[in-house]
Each structure stands twice: as structure tokens, then as C-alpha cells.
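# fold the following for me, if possible:
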Amino acid sequence: MDSVLLDAPEGILARLGWDPRLDERARVVALARELVAAHENADATTVRVDGETPAQSGHHVQLEATVAGKPVPLTIKAVSFRTATVAAVADAAVPIGLDIRDLTPDEVTLREMRRHSHLIDGGSDHVLLNHWTRVQAVLAADGRGLRVHPEQVRLDAPLNKGWVSDRRVFYRLKDLSRDAWVITLAYGGFPGH
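From the prediction side, this is the model:
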């Protein structure tokens, strides 16, 4: 699989990978293994990434890593779109969320974005797409899944910060876009900052 390191904030590692021959799970595990190995300065062959089955219905599988058989306390997140996957790792205390979209969304996707967006009509598809990836990244960082609607996400004007209207938690937003992919990382504060 081809992959590239993305320009993530300090303390977070992120990679974009693509390979039409691999299924999503294989791409997620391969990227997460690379990132955990880099984060822990370990040989990738000693890293194992597995999914913990969610305790409640409607929750996503949580990725967990071990290095040489010992658990590593990291947040590992990944998201895919078609044949591309982006993954990120950070300290376990740092909430992160990701979203990835194609630069040229189809009409059905654009309608869905417009229906749930707070943007005033008349914006370009590119503006809408950048807005939408940030909304989705905040939802992913929030972690409550379908219980929170996209309309509940608020973004500041420069699109550098986002939050869910019913919580007092703010996420910083980082554009990690690369080539034909619009990628957004939402992340909470690091302990002690």
C-alpha cells in the first residue's frame, strides 16, 4: 500500500494510504501499525493492532495497539473514503476525530451536506466541502456517533475551532488535505496545556 505522512500538529501522527486491492480493514491496520511503531520508536513487526468490540450498540470499534505484547495507551482513529484511508494516533488523553472526502463529491453527497450545513446558500462546492469535513471531524472527536446531529456542530469563522452546541468542549481543527483528498483532523487539548 502507498502511504504518506501528513502534516499533523505536534504530538499527533497521521498517515494517508490508498490501495484499491486492499479492503478498508487491511488499510486501517497497516496504517495504524506504521503510526504506532513511529510513535513508540518500535519495530513495526512487534506492533499488533486489534479492534475492541464496543460494549453498547451503535458505538464504533475502538482500535487498540500492543508493542511486543504490551498494551500501548494511545488513541487510534481511522476513517476511509472509497479506496483511501487516513489514520492518526495520539496520547490516550487526547480526543481526535478525522474525516476524508474526495475533492469532487457527487450530487447526492452535496445535497446531504447542504441539508445539514449551517452555511448560507451561494457558497461554492469547495467551501461547502471544507466546512463539511470539519463538521464530521468534530463529530468523530466527540465520539457520541449518531446521537449528535451535524446541525449541532458549530465552527468559528476561520474554521480553526469546532464544538458541539450541548458541550463545553472545543476541538482545534487542522486541514491535512493532500492531492485529491480533503482531510480534516479535530483534536482536543493535550494534558497540561
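# CA atoms for contacts and neighbours, from now on please.
Fine.
# against residue 101, how distant is the residue of the chain positioned farthest from its centre?
In terms of distance from the mean C-alpha position of the chain, residue 122 ranks first, at 27.7 Å (C-alpha atoms, centre = their mean). Between residue 122 and residue 101 the computed distance is 21 Å (C-alpha to C-alpha, to the nearest Å).
# so where do the helices sit in the protein?
Counting by DSSP state H, the chain has helices at residues 24-40, 107-116, 125-142.
# my read: residue 28 touches residue 85, true?
Yes - shown here, residue 28 and residue 85 form a contact pair, counting by C-alpha atoms under 8 Å, at 6.7 Å.
# what touches both of those two?
Residues touching both residue 28 and residue 85 (C-alpha atoms under 8 Å, 6 or more residues apart in numbering): 78, 79.
# I'd like the distance between the residue farthest from the centre of the chain and residue 103.
Look at residue 122 and residue 103: by C-alpha to C-alpha, they are 18 Å apart.
# Proceed likewise with the subsequent sequence, for comparison:
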Amino acid sequence: MGGDERRTRVKSVVLETPDGIDVRLGWDPSMSEHERKRALAKELVAAKLKLDPKDVRVEREAPAQFGFHTQLFASVEGTELSLQIRNASFRAATVVALTDRPYTIGLDIRDLHPDTATIHEMQRHSHLFDESNILNLIDHWTRVQAVREADGRGARVVPDVVKLDATRQRGWVPDRKAQYTILDLSRDGFVVTLAFADAEDARTPV
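Okay, the predicted model is just below:
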């Protein structure tokens, strides 16, 4: 695991979420992505356990391979906590989610101004009727990405296979039992999306 963060403060806000899941959005261009996400995780853990953030240690899982999406782990006085921490970043902004429930969680964050390459990627995979409606394309894409992150299999689940219902508040991957609840947590110009479902269902083939 990597070392603890050098800084512990980041400009941040708490986002409104369901019981059992805490999410904080932070931004600070003077901090690295790794510093931001560990600082936000410390704030979430400290608030949940009613501790001083200085008493919480957050470390990063060592990468298993190139491109491996590492997770964060929190500990207090050398004891690792049974908390699931997930994160996503876009430019100088980072969003972190925390839960002690038996959920699997996925996050996505971006702004409303995708570059040309991202637009082409969204159009290639989303298969929407009107691919020229960029706001609709972003709304669809961020929900698909949040479900993919929650699924946990990474690039093995291509965007094309993720299904959303007509409301886009439910999503699923056809070869797994999980039905994901999808929530829009957008704030301060950032499109923030949360997807969560029962962790055991996410591992169970249909």
C-alpha cells in the first residue's frame, strides 16, 4: 500500500445520498488526485465514526497491473476498518463514496463540456436514437459508466452491454443478477452519478 497523504484539507461539499452511503465532492487544483481522494476519504470516515481526521489513516492498494483501478483502505490505530471506499476524478475534482453496507458502489464524474474524442466514444457505444443531443448523451454515458464501475470487472464489461430502464434510474449488466439503483448527484457544474446494488447479486450470474 502507498503512504498516507501529505495534506488533509480540501474544499469539499457533502452530497445528498440514501441512508448507508456517504459521498463528498471536492476540488482543489493545487492538490494531486491522490491527495484529494485520500483527504476526502479521511473526512468521510472521520465524520462517520466521530473522530478527528488526523486519527484516520487512508492508504492506497498497490496496483496489481497497469491500468488497475486501485481502492482505498482506512484504518484507525493500526486496525483496518470494514468500510468500502470508492472514488472517481475529473480534472481538479474528485468524488468519494463510503459505505458500511453490503453494497457494491460505482461513481462517475465529468463536466458538461466533453472534448471531441469523448463525444465520439460516447456516440460509438451509447447507441442512442439522437446522438447529436450532447446533454442527453452525457446523461446516458455517466450512468453507464457508474454501473460499470460498480460491477467491478472493469474493461471486461464494455459500455454497449450495460442496460438502463426508461427512467435511467435502474441499470444492469445482463449476465449478472444485480439491479443497480442510479442517482444523479450533480453539483457545482460537475455531473456526478452514483450506482449501487447488493454486492452478492453483482457477483451472481443469472
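# TM-score them against each other, please.
Here the TM-score for the pair of chains, by TM-score structural alignment, normalised by the length of the first structure, is 0.93; 191 aligned residues with a C-alpha RMSD of 1.7 Å.
# residue 88 of the second structure pairs with which position in the first structure?
Under the alignment (TM-score structural alignment), residue 88 of the second structure maps onto residue 79 of the first structure.
# let me have the helices of the first structure in CSV, extended by mean neighbour count and distance to residue 16 of the first structure.
Listed next are the helices of the first structure as CSV, based on neighbours: other C-alpha atoms under 10 Å; distance: least, C-alpha to C-alpha, whole Å:
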stretch, mean neighbour count, distance to residue 16 of the first structure
helix 24-40, 21, 8
helix 107-116, 13, 22
helix 125-142, 22, 15
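# so how far is residue 187 of the first structure from residue 171 of the first structure?
5 Å.
# neighbour count for those two, which is higher?
More neighbours surround residue 187 than the other of residue 171 of the first structure and residue 187, with 26 against 23 (other C-alpha atoms under 10 Å).
# pull the number of nearby residues for the closest residue to that one other than its chain neighbours.
Spatial nearest neighbour of residue 187 of the first structure, excluding adjacent residues (C-alpha to C-alpha, 6 or more residues apart in numbering): residue 96 at 4.4 Å. For residue 96 of the first structure, the neighbour count with other C-alpha under 10 Å is 30.
# which residue lines up with residue 183 of the first structure in the second structure?
Using TM-score structural alignment, the equivalent of residue 183 of the first structure in the second structure is residue 192.
# tell me the contacts of that match?
Residue 192 of the second structure is in contact with 95, 107, 108, 109, 110, 142, 184, 185, 186, counting by C-alpha under 8 Å, 6+ apart.
# which residues sit in contact with the last one?
Spelled out, it's residue 186 of the second structure. The contact partners of residue 186 of the second structure, by C-alpha under 8 Å, 6+ apart, come to 192, 193.
# residue 112 of the first structure -> the second structure?
Under TM-score structural alignment, residue 112 of the first structure pairs with residue 121 in the second structure.
# from residue 155 of the second structure, how far off is its match?
From residue 121 of the second structure over to residue 155 of the second structure (counting by C-alpha to C-alpha), the distance is 14 Å.
# cool, residue 169 of the second structure as well?
Distance from residue 169 of the second structure to residue 155 of the second structure, by C-alpha to C-alpha: 23 Å.
# comparing the two, which residue is more hemmed in?
residue 169 (14 against 10).
# counterpart of that one in the first structure?
Aligned counterpart of residue 169 of the second structure in the first structure: residue 160 (TM-score structural alignment).
# how near is that match to residue 44 of the first structure?
Distance, residue 160 of the first structure to residue 44 of the first structure, using C-alpha to C-alpha: 33 Å.
# same check on residue 113 of the first structure?
Distance, residue 113 of the first structure to residue 44 of the first structure, using C-alpha to C-alpha: 38 Å.
# kindly report the same for residue 152 of the first structure.
Relative to residue 44 of the first structure, residue 152 of the first structure is positioned 40 Å away (C-alpha to C-alpha).
# who has more neighbours, these two?
Applying other C-alpha under 10 Å to residue 152 of the first structure and residue 44 shows that residue 44 carries more neighbours, namely 18 against 15.
# what about the counterpart of that one in the second structure, distance to residue 116 of the second structure?
Alignment note (TM-score structural alignment): residue 44 of the first structure maps to residue 53 of the second structure. Look at residue 53 of the second structure and residue 116 of the second structure: by C-alpha to C-alpha, they are 40 Å apart.
# do residue 12 of the second structure as well
Residue 12 of the second structure is 29 Å from residue 116 of the second structure, where distance means C-alpha to C-alpha.
# quick one, strands of the second structure?
11-15, 21-27, 57-60, 72-76, 79-80, 84-90, 93-99, 103-110, 163-164, 170-172, 180-184, 191-198 (DSSP state E).
# average distance between the second one and the first structure?
The reference is to strand 21-27 of the second structure. By mean C-alpha distance after the TM-score superposition for the first structure, the fitted strand 21-27 of the second structure averages 0.5 Å away from its aligned residues in the first structure.
# again with the fourth one
In the superposition with the first structure, the aligned residues lie an average of 0.9 Å away from strand 72-76 of the second structure, counting by mean C-alpha distance after the TM-score superposition for the first structure.
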